[in-house]
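# no sequence on this one, just coordinates:
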């Protein structure tokens, strides 16, 4: 063995058997003290206003609206109109129209009573309701005694029974003039003796400047002509009409072709 290799081996063995010393003591360098934290006083927090719960007022239901009933105006009583009354003082006829020419409607006897309902603007006849009859009719003022003011009564129109279903109006109605005289003609209408009440003319004529209502009746079917005075000088034209009359009422009216003056 080479002397150098032997020496190296001896050194290694010596090193392995050398005693272990104490671990080296680490000398600590003095440690600077940790800095002391200085407490910084923060400003005290401003207390936040606490929301106080205020209970809402309990809803008290209002009273249900009850509509006030509408007051219905009461009807003011109208004073009852006091119609004039009458008493018959002379035996006569009550008629269906306001003149003597009209058909008979009822008998009047002294002492009969009733109420006056109206009057006519073209004559002085009165529209009455007799206590003994169920229908009104017309009377001449000369045969009754009236209690009350007839001028407060309104004018009424007359209404005739009919038209008749049994008979026809006159045919071939004509009128001719001679000066201020107008003659009206017509054909006869046959009626039984019991039914026969003739004819009625309803005329408007001018006499002495006055325009007159001129009703005329005939007693039976055999009268077929009539002459009346009719002059010039009135604002309204003269005219006329004719009807057959039987005991139940009137036929339809037929116009008269009136000749001018």
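It's in. Remember, predicted model here, so these are calculated numbers, not experimental data. Numbering: from 1, shown residues only.
# drop to CA atoms for contacts and neighbour counts, all remaining ones
Fine.
# Quick one: residues contacting residue 105.
With contact set as C-alpha atoms under 8 Å, 6 or more residues apart in numbering, residue 105 has these partners: 93, 94, 95, 96, 137.
# correct me, but the second one touches residue 104?
The one in question is residue 94. Yes. Using C-alpha atoms under 8 Å, residue 94 makes contact with residue 104 at a distance of 6.3 Å.
# Of the two, which one has the most company?
More crowded of residue 94 and residue 104, by other C-alpha atoms under 10 Å: residue 94, with 26 against 18.
# what helix or strand does the more buried one sit in?
Element membership of residue 94 [criterion: DSSP states H and E] is strand 92-95.
# circling back to that earlier point, now, which of the contacts of residue 105 sits nearest residue 201?
Here the nearest of the contacts of residue 105 to residue 201, counting by C-alpha to C-alpha, is residue 96; it sits at 14.7 Å.
# Count residues in the vicinity of that closest one, would you?
Neighbours of residue 96 under the rule other C-alpha under 10 Å: 23.
# Tell me the spacing between it and residue 139.
Counting by C-alpha to C-alpha, to the nearest Å, the gap from residue 96 to residue 139 is 9 Å.
# And residue 216, by the same measure?
17 Å.
# For the two, indicate the residue with more neighbours.
A direct count of neighbours by other C-alpha under 10 Å for residue 216 and residue 139 places residue 139 higher, at 29 against 16.
# take a look at this one as well, against the first:
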């Protein structure tokens, strides 16, 4: 038994002496340093500086160009010829003014102005200028180049016998305007003819976005007409008393 134990111990010593030397698995010191450097480098790289907050862009006002009204180069006069068989020349720019005289077809005219808002033009005729409807003319040139002469620039004859009236009321109901005034009785001997109106109402009303000039005649001291409204230029009007020698007034209408 003792021999067996000794033999076993001897074998163990021999095995230990013959075994190869064990290799250390510890990581080299340089690798540990490398890992540490990478960790530090990575942590530094992720520290992104804060991006400054920019203020919201402010709106820049850009002015919208406005349309400049086209300036018309007015002329002193235009030549024209009468195309109707007979064309009446009147004291004012409308069919209800007093009659001065008539032109025959082919008559040559010198036009020196126009009314604002209708197609009547002023004829140079001495000693009394008068108005005709341009619809019955053949005109050499553009009527738009004639200078506006009514209501500014021309005065209708003043009556030596009658003064003006007084507007009493001007009432609007929708697009309808009714005007009343003080009655003025014109003597029958002061009528031009049986068709003459003793009252002439001049109105500049807004129709389809444009100011339209019209001259209305009345035999009674009131009248109703249409004014749609909405034009850039205000509507307006006035009332005259008419007799064969001229006109009394005007009485301005307080526009409703």
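Okay, I see it. All values derive from a computational prediction rather than experimental measurement.
# hang on, the earlier thing: which of the contacts of residue 105 of the first structure show up in the second structure as well?
Counting by both residues aligned by TM-score structural alignment, their matches' C-alpha atoms under 8 Å, the contacts of residue 105 of the first structure that remain in contact in the second structure are 93, 94, 95, 96, 137.
# Map the third one across to the second structure for me.
It stands for residue 95 of the first structure. Mapped onto the second structure by TM-score structural alignment, residue 95 of the first structure lines up with residue 90.
# Was I right to think its match contacts residue 131?
Yes. The criterion here is C-alpha under 8 Å, and residue 90 of the second structure meets it with residue 131 at 5.1 Å.
# And these two? Which one has more around it.
Counted by other C-alpha under 10 Å, residue 90 of the second structure and residue 131 do not tie: residue 131 has more neighbours, with 26 against 23.
# Just the element for the more buried one, please.
strand 130-133.
# That strand vs the first structure, mean deviation?
Compared with the first structure after fitting, strand 130-133 of the second structure has a mean deviation of 1.1 Å; criterion: mean C-alpha distance after the TM-score superposition for the first structure.
# now, which of the contacts of residue 105 of the first structure sits nearest residue 166 of the first structure?
Checking the contacts of residue 105 of the first structure one by one against residue 166 of the first structure (C-alpha to C-alpha), the nearest turns out to be residue 96, at 19.1 Å.
# What are the boundaries of the helices in the stretch 51-200 of the second structure?
For the stretch 51-200 of the second structure, applying DSSP state H, counting those that start in this stretch gives no helices.
# As a check, name the ranges of all strands in the stretch 51-200 of the first structure.
Ranges of strands in the stretch 51-200 of the first structure, per DSSP state E, counting those that start in this stretch, are 85-88, 92-95, 104-108, 113-119, 126-130, 137-139, 144-147, 174-178, 181-185, 196-207.
# Please identify the most buried of the ones you listed.
Of all the strands of the stretch 51-200 of the first structure, strand 137-139 has the most neighbours on average by mean count of other C-alpha atoms under 10 Å, namely a mean of 27.
# Contacts only, for residue 90 of the first structure.
108, 109, 110, 143, 144 are the contacts of residue 90 of the first structure under C-alpha under 8 Å, 6+ apart.
# before we move on, back to that, possible to save the strands of the stretch 51-200 of the first structure as a markdown table with distance to residue 157 of the first structure?
Below are those laid out as a markdown table (distance: least, C-alpha to C-alpha, whole Å):
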| stretch | distance to residue 157 of the first structure |
| --- | --- |
| strand 85-88 | 20 |
| strand 92-95 | 13 |
| strand 104-108 | 16 |
| strand 113-119 | 9 |
| strand 126-130 | 9 |
| strand 137-139 | 11 |
| strand 144-147 | 21 |
| strand 174-178 | 27 |
| strand 181-185 | 26 |
| strand 196-207 | 14 |
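# Of those strands, which is nearest residue 10 of the first structure?
Evaluated over those, closeness to residue 10 of the first structure peaks at strand 113-119, with 179.4 Å, by C-alpha to C-alpha.
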